[in-house]
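Participant: Based on what follows, work out the 3D shape:
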Amino acid sequence: MGKRTGDHGAGKLADRGTAAASGSRLAPAESTAAPAASPEGMDDLLHVDPLELEIGFRLIGLADPTRGGDLLERLRTVRQRVASELGLIVPQVRIHDQISLAPNEYRVKIRGTVVGHGTAYSGRLLAIPPAGMVSRPDGRDGIDPITGLPAVWIHTDGRAVAELAGCQILDAAAVVAGHFGEIVRNHADELLTREQIERLLDRVRTTAPTLAAEVVPGLLRPGELQRVLQNLLRERVSIRDLETILETLAVHAGKTRDIDVLTEHARQSISRQITESYRGGDGRLRVVTLSRSLDARLTAAGNQTDTRPAEALGDETARSIIRAVAFAVGNLVEAGFPPLILTSTPARAVLKDLTRADLPRLVVLSQREIPRDTPIEVLGSVIEEEPETVTTFSTTGAMA
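Facilitator: As a prediction, this is how the structure comes out:
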């Protein structure tokens, strides 16, 4: 990462929701004979922004309202949307140009660490072809940063033709803002601080003060509640209904302080909320399941508390399971359904932990998280035939 930022005319752009600033280059003489930093300057050097968006110099116009750029407004909208979806107070994002980046590159940082990056072309449009499209529009090859699928950066005068061909069209600011939102969702747990926990509890104290006091500090420390909520956010489960979550913790935290166990209880208490977004238009959940033997094996691996699931299963078996799950849910996605797999309650967290790195979009639900009035259609199953061999078979149309 470069130590200096380039001053390419972004200026200082600030509002209540998004802070933007441009650094300035030092001439060689100034950089070698810089005065000693004042205490205030040292404080600035030590400050770490919760969220940063760094942009290459050709993207500066996207963030400059005087040049017609609306990226700041889009980022503010994204922050509001994520807050509404996840119940998380999304901190302000500092946006600034960075000379070490390629001209059309951008990257997102959380507390100084890069968590995502991409490329966008100001003045062009990203055309995302529909599935099965053979002849793509003319333009510069690109990638949809959210799905990772191939796309094309086209000139603006090619928009009508691309739309007629069925392409989704996004301008550069929409691409950057959309990718930023996806990154924030993927790393929401890292943004939930102790200070935010206190602010969220303050809201509950206004409507349910007895409940709030019973759970924190009555049964759990603030840090323990933070870890439960982080576990939920890590799987994109909204913590917006914090009162219901606290009601559940009030029941179970007196019996156990195991964070993973409490997380599963919390998930079950908001099961209708979790499953709602995965239902089809007819109200059904289309899922892939595990065979009983494989489910039992994952449960046994989870019971070995001193090791991670992959270690308990063995690397080769773990990789085989991941490949089989990927194949099964891949068929589900190709059919137009969310990548959803259904397990027993003890196996749920184990499978999610096992697949988190390779299949981050996989949704793993337990049977206890399915509301009783929700119909389920099983479209496939992951089965275990040999100790080291895991395969899949289809049971399209089976009902459960």
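Participant: From now on I want contacts and neighbour counts done on CA atoms only, so please keep to that.
Facilitator: Will do.
Participant: tell me which element Arg74 is part of?
Facilitator: Element membership of Arg74, judged by DSSP states H and E, is helix 71-86.
Participant: so where's the longest helix in the protein?
Facilitator: Looking only at the chain and at elements set by DSSP state H, the helix with the highest residue count is helix 315-334.
Participant: Mind listing residues that contact it?
Facilitator: Residues external to helix 315-334 that are found in contact with it (C-alpha atoms under 8 Å, 6 or more residues apart in numbering): 286-288, 310, 338-341, 354-355, 358-359, 362, 379-382, 387-393.
Participant: Name the residues of it that are buried.
Facilitator: Within helix 315-334, the residues that qualify as buried by neighbour count (16 or more other C-alpha atoms under 10 Å) are 317-332.
Participant: I would like the residues contacting the longest strand seen in the chain, please.
Facilitator: Ranked by residue count, the top strand of the chain under DSSP state E comes out as strand 376-386. Residues external to strand 376-386 that are found in contact with it (C-alpha under 8 Å, 6+ apart): 284-291, 293-294, 324-325, 328, 332, 390-400.
Participant: same thing with stretch 296-310?
Facilitator: By C-alpha under 8 Å, 6+ apart, the residues outside stretch 296-310 that reach it are 312-313, 318, 346-347, 350-351, 353-354.
Participant: which one of those residues has the most neighbours?
Facilitator: Highest neighbour count within the contacts of stretch 296-310: Leu351, with 26 neighbours (other C-alpha atoms under 10 Å).
Participant: From Leu359, how far off is that one?
Facilitator: With distances defined as C-alpha to C-alpha, to the nearest Å, the gap from Leu351 to Leu359 amounts to 11 Å.
Participant: Using just helix, strand and coil, how would you label Glu54?
Facilitator: strand (DSSP: H, G, I helix; E, B strand; the rest coil).
Participant: can you tell me which residues contact it?
Facilitator: Applying C-alpha under 8 Å, 6+ apart, one finds that Glu54 lies in contact with 95-98, 106-109.
Participant: One more, please, to line up against the first structure:
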Amino acid sequence: LLLAVAGGSGAWFMRENQKEAERIATAAPPPAQETPKEQRDLTWEDLSPVDPIGLEIGYRLIPLVDKNQGGQLMTRIKGIRKKISQDLGFLIPPVHIRDNLDLAPTAYQITLFGVTFGEAEIYPDRMMAINPGQVFGELDGIKGQDPAFGLESVWIEASQREHAQAQGYTVVDVDTVIATHLSKILQDHAHELLGREEVQQLLDNLAKVAPKLVEGLVPDTLPLGGIQKVLQNLLEENIPVRDIRTIIEAISEQAIRNPDPEAITASTRMALSHSIVQHVNGVKADLPIITLDPELEQILLQTLQATGEGGASLEPGLAESMHKNLNEAAQRQEMSGESSILVVQAGLRTWISRFIKHSIPGLNVLSYNEIPDNKQIRIVANVGR
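Facilitator: Predicted structure coming up:
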């Protein structure tokens, strides 16, 4: 973890004064100056590359990352990076932390490759009491939202912690608020963090234990970019790439027949079927599933065949009703304490998964080909038009 933080309020005031002076200076043309006889030319080393992951903080949050002031956030972030890397199967890039005087004093923002993916304003001298859905009273404090999941919350004094917990609230400190927000963004966008360098490192590590499997794979069987796309497809649907040996075996077998990354992804998912189902439903033999009405499936298949998967467009009324029915079925499953799993024909799986990805994130979409033989299917809902 890299840290570029100004130390103390004195440094901040100096920088503020400097910024004000610069604003005044740019209001009028600068005075003519003599050009040095030997001025160094601009080189590539003068251009700073964008950070894959960045955390920018307002000046009042600096103590959170300053160990000399008791800050623990850096330690928390290191732990998050380690856990996510182990869970997903590839090394997440370091998090670059720096102060940003353009932010409000108690604000922060999380960036990926220079683009802001999350931001919030917090209260470092308070704790966040989050409403998990059922509480038994109201709290005195500053109302807000949990930045990671959007849950209603209240910023309370630390002395109110036990009272808030007794009322059913989940109470966390500011380190946890930021760390949880960062963790969610990294997991949601893990596929964007997997570059070709990371893919090559995965292959190099695999070659140490299974050299014949990797030998001749790139570029004879599939280019590195093709392997990257398959791995990104898996990560985008929350499938870890830890079992890289099984994944590469599936890629090698399918790529010979069809080098299309989408077709390879489908075959790879079948090879990982036990892992995928266990990830969404545990080790239980009973698998509760939601299905689509055959008439609706036929309409969807005809639409995909006519327009292609990338450009499939449903009639607005049909899309709205299908989405509504799927959402209601998923909510009923969540209320019953069971996993929400929609099982469809293989030709529909990718399109439907993308259709509901952001609006019904808790609904897992599998194809019938991905159900292991040792699972007992139990249909809990059938969704029609």
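Participant: Next, the TM-score between them, please.
Facilitator: The TM-score (TM-score structural alignment, normalised by the length of the second structure) is 0.87; 366 aligned residues with a C-alpha RMSD of 2.5 Å.
Participant: circling back to that earlier point, any chance of CSV for the contacts of stretch 296-310 of the first structure, columns distance to Val228 of the first structure and secondary structure?
Facilitator: Formatted as CSV, the contacts of stretch 296-310 of the first structure follow (distance: C-alpha to C-alpha, whole Å; DSSP: H, G, I helix; E, B strand; the rest coil):
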residue, distance to Val228 of the first structure, secondary structure
Ala312, 24, helix
Leu313, 26, helix
Ala318, 26, helix
Pro346, 17, helix
Ala347, 18, helix
Val350, 16, helix
Leu351, 18, helix
Asp353, 15, helix
Leu354, 19, helix
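Participant: so which of these would you say is closest to His265 of the first structure?
Facilitator: Proximity of the contacts of stretch 296-310 of the first structure to His265 of the first structure, judged by C-alpha to C-alpha, is greatest for Pro346, which lies at 11.5 Å.
Participant: ok, the closest one - contacts?
Facilitator: With contacts defined as C-alpha under 8 Å, 6+ apart, Pro346 of the first structure is in contact with 299, 302.
Participant: What of the one 5 residues further on?
Facilitator: Applying C-alpha under 8 Å, 6+ apart, one finds that Leu351 of the first structure lies in contact with 298, 364.
Participant: which of the contacts of strand 376-386 of the first structure count as buried?
Facilitator: Using 16+ other C-alpha under 10 Å as the burial test, the contacts of strand 376-386 of the first structure include 284-291, 294, 324-325, 328, 332, 390-392 as buried.
Participant: and those residues, which two are the farthest apart?
Facilitator: Greatest spacing in those, by C-alpha to C-alpha: Arg284 and Val390 (27.5 Å).
Participant: Helices along the stretch 51-200 of the first structure, start to end?
Facilitator: 71-86, 159-164, 172-186, 188-191, 194-207 (DSSP state H, counting those that start in this stretch).
Participant: Just say which of those is most tucked in.
Facilitator: Most buried of the helices of the stretch 51-200 of the first structure, by mean neighbour count (mean count of other C-alpha atoms under 10 Å): helix 172-186, with a mean of 22.
Participant: That one corresponds to what range in the second structure?
Facilitator: Structural correspondence for helix 172-186 of the first structure: residues 174-188 of the second structure, per TM-score structural alignment.
Participant: Gln165 of the second structure matches what in the first structure?
Facilitator: Matched to the first structure by TM-score structural alignment, Gln165 of the second structure sits across from Glu163.
Participant: who are the neighbours in contact with its match?
Facilitator: Contacts for Glu163 of the first structure (C-alpha under 8 Å, 6+ apart) come out as Ile169.
Participant: Against Val176 of the first structure, how distant is it?
Facilitator: For Glu163 of the first structure, the distance to Val176 of the first structure (C-alpha to C-alpha) stands at 20 Å.
Participant: Over to stretch 160-173 of the first structure now: how far is its first residue from its last?
Facilitator: For stretch 160-173 of the first structure, the first and last residues are 19 Å from each other (C-alpha to C-alpha).
Participant: Next: stretch 207-219 of the first structure.
Facilitator: Start to finish, the residues bounding stretch 207-219 of the first structure are 19 Å apart (C-alpha to C-alpha).
Participant: contact partners of that stretch?
Facilitator: For stretch 207-219 of the first structure, the external contacting residues (C-alpha under 8 Å, 6+ apart) are 201, 204-205, 222, 225, 243, 246-247, 249-250, 253-254.
Participant: what's near enough to touch the residue sitting nearest the centre point of the first structure?
Facilitator: Most central in the first structure under C-alpha atoms, centre = their mean is Asn186, positioned 1.6 Å from the mean C-alpha point. The neighbourhood of Asn186 of the first structure, defined by C-alpha under 8 Å, 6+ apart, consists of 234, 236.
Participant: Pipe the helices of the stretch 51-200 of the first structure into TSV and attach distance to Ile143 of the first structure per row.
Facilitator: Formatted as TSV, the entries for the helices of the stretch 51-200 of the first structure read as follows, by distance: least, C-alpha to C-alpha, whole Å:
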stretch	distance to Ile143 of the first structure
helix 71-86	20
helix 159-164	16
helix 172-186	10
helix 188-191	24
helix 194-207	35
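Participant: State the number of residues packed around the spatially closest residue to Ile251 of the second structure that is not a sequence neighbour.
Facilitator: Leaving aside its chain neighbours, Ile251 of the second structure sits nearest to Ile264 (6.0 Å; criterion: C-alpha to C-alpha, 6 or more residues apart in numbering). Close neighbours of Ile264 of the second structure, defined as other C-alpha under 10 Å, add up to 25.
Participant: Appreciated, that's everything.
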